[in-house]
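# can't give you the sequence, but here's the structure:
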């Protein structure tokens, strides 16, 4: 198998031959058909999370099961699957329907090894740290646990489905599971990338009457209008975007920001009517101080943080595919495909905001 290995913060991953270590009882080996690039991958590349190196990133993989461990009963070779974040399946959060807040989320998704300290990949005598979000799928194959492997119907476009495991799940899940707007209510989105547009499409599917999109890119705002936004604002071309939103809408019932900058969180919060709820989902770094107006918050407003859309992927991913079939969640419009060996080009285009959701296709994949 080949995997994109990087060895230092800020370094460029390079495709290299590696071997996977023997499957443990609850693991599966998946041949990757397509894998997305997500902003969280960039935090790993930049060294903003404690991932040991050399390492392999990638956490929006989709592919075909090739092998299963001895304890796996609900998956079989040949199954089409989407890989998502890993969980323990046993803690209070997992048992309570909130697996995104699993007590073992850190060790299972960010530490680069299995819980027993072993790695899923080696290169000769050198350990290669995988297990990024329980998969490390920037490569031709990935090892995942049965817990974070979601079986999907074989008639769906498998090579495009990987982002349903994170970026699309986060945006849509935040709207559908946390904010839960009712028909006729209003909502706004800051940051019109994969997460913001996934939330926007979910809001349209929920029949929100007023849908606001805020971004610095006029091209992305144009796409937001095509996908359901009723109002768009570019902060670079207005003196006070909050005032303009309040003037146009009277204040929003809900907002979601997918940037993570303190200034953006404040804009999204200040654009709420009272009462109202703002969800912050953008990640700049694990330590990220922001300031808000407590007096404004006291007037019945809520600021909440959301990881992975507070979703159960085994329920939400198949549902989003059904919505795609019905034309209510056209996520394929966000995608640009790249061969896996053009990872460096895909990363450059993603950094430069030339594309919304790059998907890497291994050369031995067919679709």
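Sure thing, it's come through. Values in this document were obtained by computation on a predicted structure and should not be read as measured data.

# drop to CA atoms for contacts and neighbour counts, all remaining ones
Fine.

# residue 282 is in contact with residue 40, correct?
No - taking C-alpha atoms under 8 Å as the definition, residue 40 is not a contact partner of residue 282, at 9.4 Å.

# who has more neighbours out of the two?
Neighbour count, other C-alpha atoms under 10 Å: between residue 40 and residue 282, residue 282 has more, with 24 against 20.

# this structure: helices as residue ranges?
39-45, 92-95, 105-109, 167-173, 194-205, 218-226, 241-249, 262-270, 294-298, 313-325, 343-351 (DSSP state H).

# presented hereafter is structure B, for comparison with structure A:
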């Protein structure tokens, strides 16, 4: 049956979200109704709000949800009412990439995550006669309740603190997965992480889990660099004070970095990082840039280095497999994501966006 929910609605680019009452429609056969307990605020929410990516507005965003299952559609088999769940990105489940276990590279990713509609063109949310985009990343978790596609749902133990674990759904999973699933650095290798927000912090923690002997955190905010050291960074670089290429080379004894993960998508930083790679080094991009953004690399002297540039989506993760592993690392004290989180009430969600943008907070989490 349909119910009334309270949600934060993105109505105009570069404008605050508006707290409104909406109608959530009937549950479909492949959906799970989740009572939201918490939802992380992610940079991707901000760039979609501002229409860098074209989810139709008005929309309910939010894609790092956590909550308790209220009801399930008749084809759902992985969860049941009462289960505690985390929510991650949606994927179609039937394309060649999904069938190969590469859900992060789903051929229908934009439709599943950014389309704002079900495959039949319907939305789950409305206000009077106005249609509101739903199913953002399969969930639209900036709402007290959501009808979520089964592919976005990950069951967790009841004793897992949902308000702390919610950010695993996107940003932190992306950073950690980029290291542990994709780059897979060898023992005693060197890793540089550019940008120490939620994605970068996940990568730093994963670098230590992977056994990197040198983890270099790069940012412009001293407070974030201090936090990066708490999370496991062995060295820090403030690019307002130092040249990135020169500092990486100095810290690696002139050898260069084995791996660089960039979360900023700033072309000048990518170029400087490429110039500081070791022989056979890898530069990986996870930061989201405006479509059409280009980077130039030197290809003369660097040819003999045999280096690699790659892009990574969602940490190349299968969420139902990888996120429970991160929860276990947290339980073991090896993945302290609680150091990143600050809670906000739903009515204060715009302050969470502002604090994230200013660098004051690494991971705002809306607590319902």
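Looks like it arrived, so ask away. It should be emphasised that the depicted structure is a prediction, and the values quoted were computed from it without experimental measurement.

# just the TM-score for the two chains, thanks.
Overlay of the two chains. TM-score (TM-score structural alignment, normalised by the length of the first structure): 0.96; 361 aligned residues with a C-alpha RMSD of 1.1 Å.

# if we can go back for a sec, hey, what's in contact with both of residue 40 and residue 282 of the first structure?
Here residue 40 of the first structure and residue 282 share no contacting residue, scored by C-alpha atoms under 8 Å, 6 or more residues apart in numbering.

# and residue 316 of the second structure, what's its match in the first structure?
Residue pairing (TM-score structural alignment): residue 316 of the second structure is matched to residue 310 of the first structure.

# I misspoke; the intended subject was residue 66 of the second structure.
When the first structure is aligned by TM-score structural alignment, residue 66 of the second structure is paired with residue 62.

# residue 48 of the second structure too?
In the first structure, the residue matched to residue 48 of the second structure (TM-score structural alignment) is residue 44.

# what's the burial count for its match?
Residue 44 of the first structure has 23 nearby residues by other C-alpha under 10 Å.

# how far away is the closest residue to it other than its chain neighbours from residue 90 of the first structure?
Spatial nearest neighbour of residue 44 of the first structure, chain neighbours left out: residue 51 (6.9 Å); criterion: C-alpha to C-alpha, 6 or more residues apart in numbering. Computed as C-alpha to C-alpha, to the nearest Å, the residue 51 of the first structure to residue 90 of the first structure distance reads 25 Å.

# looking at these two, which is more packed in?
residue 51 (22 against 13).

# tell me how far the more buried one lies from residue 302 of the first structure.
The spacing between residue 51 of the first structure and residue 302 of the first structure, counted by C-alpha to C-alpha, is 33 Å.

# what stretch of the first structure does stretch 328-346 of the second structure fall on?
Aligned by TM-score structural alignment, stretch 328-346 of the second structure falls on residues 322-340 of the first structure.

# buried stuff in the matching stretch?
Residues 323, 328-331, 335-340 are the ones in stretch 322-340 of the first structure that count as buried (16 or more other C-alpha atoms under 10 Å).

# of these, which pair is most distant in space?
Largest separation among those by C-alpha to C-alpha: 328 and 340, giving 29.4 Å.

# in contact with the match of residue 316 of the second structure: list those residues for me.
Contacts for residue 310 of the first structure (C-alpha under 8 Å, 6+ apart) come out as 98-101, 170, 173-174, 177-178.

# swap in 10 Å and give it another go.
Neighbouring residues of residue 310 of the first structure by C-alpha atoms under 10 Å, 6 or more residues apart in numbering: 97-101, 169-170, 173-178.

# over to residue 50 of the first structure?
Listed by C-alpha under 10 Å, 6+ apart, the contact set of residue 50 of the first structure reads 43-44, 106, 110-112, 286.

# state the distance from it to residue 108 of the first structure.
Per C-alpha to C-alpha, residue 50 of the first structure is found 13 Å from residue 108 of the first structure.

# what does residue 225 of the second structure align to in the first structure?
Aligning on TM-score structural alignment places residue 225 of the second structure opposite residue 221 in the first structure.

# what of residue 209 of the second structure?
Match for residue 209 of the second structure (TM-score structural alignment): residue 205.

# repeat that for residue 239 of the second structure.
So residue 239 of the second structure corresponds to residue 235, using TM-score structural alignment.

# do you know how far that match is from residue 225 of the first structure?
Using C-alpha to C-alpha, residue 235 of the first structure is found at 16 Å from residue 225 of the first structure.

# contacts only, for the corresponding residue of the first structure for residue 160 of the second structure.
Under the alignment (TM-score structural alignment), residue 160 of the second structure maps onto residue 156 of the first structure. Contact analysis of residue 156 of the first structure by C-alpha under 10 Å, 6+ apart lists 80, 321-322, 324-325.

# one more pass at 8 Å, please.
Here residue 156 of the first structure is in contact with residue 321 (criterion: C-alpha under 8 Å, 6+ apart).

# and the closest residue to residue 207 of the first structure other than its chain neighbours, how far is that from residue 322 of the first structure?
Nearest residue to residue 207 of the first structure, sequence neighbours excluded (C-alpha to C-alpha, 6+ apart): residue 183, at 4.7 Å. Residue 183 of the first structure sits 20 Å away from residue 322 of the first structure, going by C-alpha to C-alpha.

# count of neighbours near the residue lying closest to the match of residue 225 of the second structure once chain neighbours are set aside?
Leaving aside its sequence neighbours, residue 221 of the first structure sits nearest to residue 232 (C-alpha to C-alpha, 6+ apart; 6.1 Å). Neighbour count for residue 232 of the first structure, taken as other C-alpha under 10 Å: 20.

# residue 75 of the first structure now?
Per other C-alpha under 10 Å, the neighbour tally for residue 75 of the first structure reads 18.

# what is the aligned counterpart of it in the second structure?
Under the alignment (TM-score structural alignment), residue 75 of the first structure pairs with residue 79 in the second structure.

# which residues sit in contact with its match?
With C-alpha under 8 Å, 6+ apart, residue 79 of the second structure has these contacts: 69, 72, 155.

# now do the closest residue in space to the second one that isn't next to it in sequence against residue 43 of the second structure, distance only.
Right, residue 72 of the second structure. Distances taken as C-alpha to C-alpha, 6+ apart place residue 32 nearest to residue 72 of the second structure, at 4.5 Å, with adjacent residues excluded. Residue 32 of the second structure sits 25 Å away from residue 43 of the second structure, going by C-alpha to C-alpha.

# how about residue 366 of the second structure?
14 Å.
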